[in-house]
Every structure is written in C-alpha cells, then in structure tokens.
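> build me a model:
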Amino acid sequence: MYKIFIAEDDERIASILSSHLHKYGYEVSMAEAFDRIKQEFLEKNADLVLLDINLPYFDGFYWCRQIRAVSNVPIIFISARTDELNQVMAIEHGGDDYITKPFHLEVVLAKIKSVLRRTYGEYSSALHQETQVVELGGLYIYPDKFEAEWDNKRISLSQKEFQLLSIFAKEHDRIVTRDELLEALWDEIEFVDDNTLTVNVNRLRKKLGELGIENAIATVRGQGYRFCVNWKDE
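Have a look, this model is predicted:
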C-alpha cells in the first residue's frame, strides 16, 4: 500500500482528496503543522507528496526544496495558480508534476498512478534492471544511487534527471526526439505540458554544469536532443 502525504491548508480540499484516495487503497496522511512540513513528511515516511503552493509560513516551493534535500520521493503540486511561470517554478524547485485547481479527481488519480509506476513499479524495475555503473567519456553514472560523477565531483539527481541522463548516455550516438523522451518519462502524454520536458532537460544541463560538463546536451531544432560526449577532450 502506497503512502501519500497531503500538504494542503484548505481542509475541504484535503479531505476530498484523502477520501477519494482512500477508496483506491492508498494510505493517506495530511499535514497538521504547516511550519514543520518537512519533519511531518519524514515522520510519515510517505511514498508521494501532494503539495499546495499557497501555504502558511512558507510556500510550497520552499517545502519542495526542503523535501528534495532529504528525499527523491515524487512530488506533485496542486495549486490554483494556473500561469506557466508557476508551473515552471514548480519543476525547477524539484516537483515532478503540476495539477491546477479546480481539478478532476480522476486526473489526480491518473497522475498519481503514473508517477508511482515510474518510481516504484514496473517501469522502475526496468530502470534499475542494470545496476552496474555506467561510464561514458569519464562520466560515471550510478543507477543504485541516482548519482553521477566526473573529474572527482559528484552530483545527486532526481528521478526524472536520472532517467534523462540514462537515456542520453545510452543513445549518445543519435538524436533522441522529444516524443521519445515524453513517452519514456511520462505515461500519459496528454497530461504533460511540452514545456515540462524542456524544464527537466534544462535542470539536467545545470546539474552537469555543476560537474564542469558544459554543452553536453545539444538541442536539434525541430527534432530533439543529442548528447555530445566532447567534454572528454577538454
């Protein structure tokens, strides 16, 4: 039974979500002290977080960063903010998906099922079927830790960043189309804004930049991306 932690200060919305998810067999807990969401998350040992943006004390972006500092658990934002900027900010702060209010409960359920399959289910098994360290141009990828290392520097990756890097490393000799990446990273393409993929690619670029690897992911206009292994000659 998957455990879901809801951080939503509107008691009516939190109650509706909790009741609906309970019906589908999920174990649900709700935030009680909104100044200690990170601590409550750790205490509940949740498998997934539903996180509002407008919260007392600190906003959802802050709490997403706090949770990301200790866990790669999937985080889905649920917010009344419908503008693209907030959706981009949610992903840049470490969120995995974004649902706008008002929402259909079946859409919420579909997104939860999708991200849980990606993280813990059949797709996760495929993702981890090779636990051996991958090496490419001096870049080492650690599947069991969601980490990458180059030139004695190491970074931690979110699940989506790790999936992207794994795909790019495997297909580094060809262009990977955006549709291929969308299908590989999300189950229900119709629920995913194309901009979400762009944000995740840019997050991975930034992480690789922290290692000193620049311009590894080249955008091929109108087609997709190519992973360039030219840093090994720098």
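
> going by C-alpha atoms from here, please, whenever you check contacts or count neighbours.
OK.

> make sure Glu149 is indeed in a strand.
Yes: assessed with DSSP: H, G, I helix; E, B strand; the rest coil, Glu149 lies in a strand.

> and it, how far is that from Ile141?
When distance is defined by Cα to Cα, to the nearest Å, Glu149 is 7 Å away from Ile141.

> ok, the spatially most central residue of the chain - contacts?
Compute the mean C-alpha point of the chain, and by Cα atoms, centre = their mean the closest residue is Asp96, 3.3 Å away. The contact partners of Asp96, taken as Cα atoms under 8 Å, 6 or more residues apart in numbering, are 74-77, 160.

> looking at those, which are in strands?
Secondary structure of the contacts of Asp96 is defined by DSSP state E; positions in strands are 75-77.

> still on that earlier bit, pull out the buried members of the contacts of Asp96.
For the contacts of Asp96, a burial check counting by 16 or more other Cα atoms under 10 Å picks out 74-77, 160.

> show me which of those residues is closest to Arg12.
Among the buried ones among the contacts of Asp96, Phe77 lies closest to Arg12 (Cα to Cα), at 17.0 Å.

> who are the packing partners of the longest helix along the chain?
For the chain, the helix reaching the highest residue count under DSSP state H is reported as helix 194-211. For helix 194-211, the elements it packs on are helix 84-92, strand 153-156, helix 159-170, helix 178-185, judged by 3 or more Cα pairs under 8 Å, 6 or more residues apart in numbering; DSSP states H and E.

> returning to what we had before: and the contacts of Asp96, which two are furthest apart?
Spatially, the most separated pair among these is Phe77 and Lys160, at 15.6 Å (Cα to Cα).

> one more to put side by side:
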Amino acid sequence: MKNETILLVDDEKGLLKLVETILQKEGFQHIVLTMTAAEALTQISRRQFDVIVLDVMLPDMDGFELCREIRKTTTTPILFLTARSSDFDKLTGLALGGDDYITKPFNPLEVVARIQVQLRRQRMNRNQNETSVGRVFDYGAICINKDEGRITRNGTEVACTSKEFELLAFLCENPNRVFTVQQLYERVWGPFCNGDDKTVVIHISRLRKKLENDPKQPDIIVNLRGIGYKFIPPSMEGER
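Next comes the predicted model:
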C-alpha cells in the first residue's frame, strides 16, 4: 500500500470515482474526493497532500482562481484535469502554479502515470535531502536552501511552486552553464513527461519576477538568443 495522500477536485462524481478506482488498483489508499473549491480548501487546511488533481470548471470558483489560493499556502504539485484544452488555458494554468495540465477526454492510466511522476520526483528530493549536506546556495541578497526547500530574497521568503524550486536548484547546481529549453525540461520535468517549450519559458518568467530587480532585463537567469538559458550567480554577475 502506498502512503501518499492525493486530493481529487472535480464536479463530476463519476469521473472522481473512476480516477479513484484506478489509483486504488495501483495501491493508493489515501484519496480524498471533493466536488467544490470550498471543500478542497477546507481539506487542504486540515492536512498535507502529496498531489492535487484539479478541474478548472467548478461550481463555486474557477479552478485557476482556486490554484492561486492553494499556492498561497502550499507548494504541493497541482495537476490540472479539465476539458478546457486551448493553449491559452494551458499557459494560464501553468503560469498560476500548475505543474502539469491534462485535457479531457483522457486515458485514466495516463493520469495515474502523471501522478506517479510527481510523487517519484518528490521521493527523490526527500531522499537527497536526507543524504546530502552543504546544499545551500547563498548569494547574499538571494539564498536557496535545498535542505529546507526555501528561497529567500533580501531576507524575505519567496513563495514558489515545487517545479519553480526544482528548476532554480538545478540551475544553481550548474552556474554559468548554458542549457537549451529541451535540456531543462528533461532535467526538471523528466524525459517522459508530455509538455512543450512553453512550460520551461513560463517557469523561468515566474522565477524572474520573483528574483530579478528588473524581470524585463534579467541579470540572474539570462537568455542567450537561439541557444538557451544560463544562471549567473549574483555575486558573479561581472563574469557574464
């Protein structure tokens, strides 16, 4: 039996039961079903979830707005599962803090596989935290503590999603090294995830807004046009 706790949020009871049944067959037993945003927020206030699967079209609140509310209190991975399939909707979901976006109709086994990818990545991070030391990148104004999963800017903690943190941590581990968008996607999201270049670009844009003095003229996460991105530690900006 798997110990992770999963929250499913959708106003279609049949869909909830379908996904729940598939997850149970895969060994997941701690599954909470909710049909409204209010119920979801209540559950999130009561316990810590390992993954949240979220519909966009809910009766009492837009799922994008719900994602924004969830991100005020937790970095738990959020997977959107929705009939809204336009590129604009997908980009909106990712920009607001979603970690993945699946459109209906869907293959239930694919949903389970996407959930397992998120959980596997979390387990790997926890194991690394238990065995690694000296995993603090302190650049004065900006500090990234991998052991605590915290980012601070000028002493104030910066709220970020799990994927934002993983992306920044990866870049910190490889300072001044250029990565293509595809390389970043494979290193952070995994080679078998379904996504596109926009996913990486959106996450970098969100990090810039949180870390750069001027996000439109970044000094830390810079873009080499036609090549890719690289992280320049603030204390080493002069080497750019």
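
> still on that earlier bit, closest to Gly60 of the first structure out of the ones in strands among the contacts of Asp96 of the first structure?
Phe77 (8.0 Å).

> any idea which helix or strand comes after the longest helix of the first structure?
Remark: after helix 194-211 of the first structure, the chain's next helix or strand is strand 217-220, criterion DSSP states H and E.

> state the span of the second structure onto which that next one is aligned.
In the comparison with the second structure, strand 217-220 of the first structure aligns to the range 221-224 (TM-score structural alignment).

> what would the buried ones among the contacts of Asp96 of the first structure look like in JSON lines with distance to Gln223 of the first structure?
What follows is these, written out as JSON lines (distance: Cα to Cα, whole Å):
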{"residue": "Pro74", "distance to Gln223 of the first structure": "29"}
{"residue": "Ile75", "distance to Gln223 of the first structure": "29"}
{"residue": "Ile76", "distance to Gln223 of the first structure": "29"}
{"residue": "Phe77", "distance to Gln223 of the first structure": "29"}
{"residue": "Lys160", "distance to Gln223 of the first structure": "20"}
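
> closest one of the residues you listed to Ala7 of the first structure?
Sorting those by distance to Ala7 of the first structure puts Phe77 at the head of the list, at 9.5 Å, by Cα to Cα.

> tell me which residue of the second structure lines up with the closest one.
Phe77 of the first structure is assigned Phe80 in the second structure as its aligned equivalent, the criterion being TM-score structural alignment.

> before we move on, the earlier item: so what corresponds to the residue nearest to the centre of the first structure in the second structure?
When the second structure is aligned by TM-score structural alignment, Asp96 of the first structure is paired with Asp99.

> leaving out chain neighbours, which residue sits closest to that match?
Take Asp99 of the second structure and drop its neighbours on the chain: the residue closest to it by Cα to Cα, 6 or more residues apart in numbering is Ile78, 5.4 Å away.

> and Glu237 of the second structure, by the same measure?
Asp219 (7.1 Å).

> Arg205 of the first structure now?
The shortest distance from Arg205 of the first structure to any residue other than its chain neighbours is 6.7 Å, reached at Ile217 (Cα to Cα, 6+ apart).

> what's the spacing between that neighbour and Ala184 of the first structure?
In this structure, Ile217 of the first structure and Ala184 of the first structure are separated by 17 Å, where distance is defined by Cα to Cα.

> ok, those two, which is more surrounded?
For Ile217 of the first structure versus Ala184, the count of surrounding residues by other Cα atoms under 10 Å is larger for Ile217: 20 against 16.

> re earlier: please compute how far the longest helix of the first structure lies from its chain's middle.
Its chain's average C-alpha position is 11 Å from that of helix 194-211 of the first structure, according to Cα atoms, centre = their mean, to the nearest Å.

> compared with the second structure, how much does that helix deviate?
Taken against the second structure, helix 194-211 of the first structure registers an average deviation of 1.9 Å after superposition, with mean Cα distance after the TM-score superposition for the first structure.

> what residues are up against the corresponding residue of the first structure for Ala159 of the second structure?
Taking TM-score structural alignment, the alignment pairs Ala159 of the second structure with Ser156 from the first structure. Shown here is Ser156 of the first structure, whose contacts under the criterion Cα under 8 Å, 6+ apart are 145-148.

> again, only using 7 Å
Under the criterion of Cα atoms under 7 Å, 6 or more residues apart in numbering, the contact partners of Ser156 of the first structure comprise 146-148.
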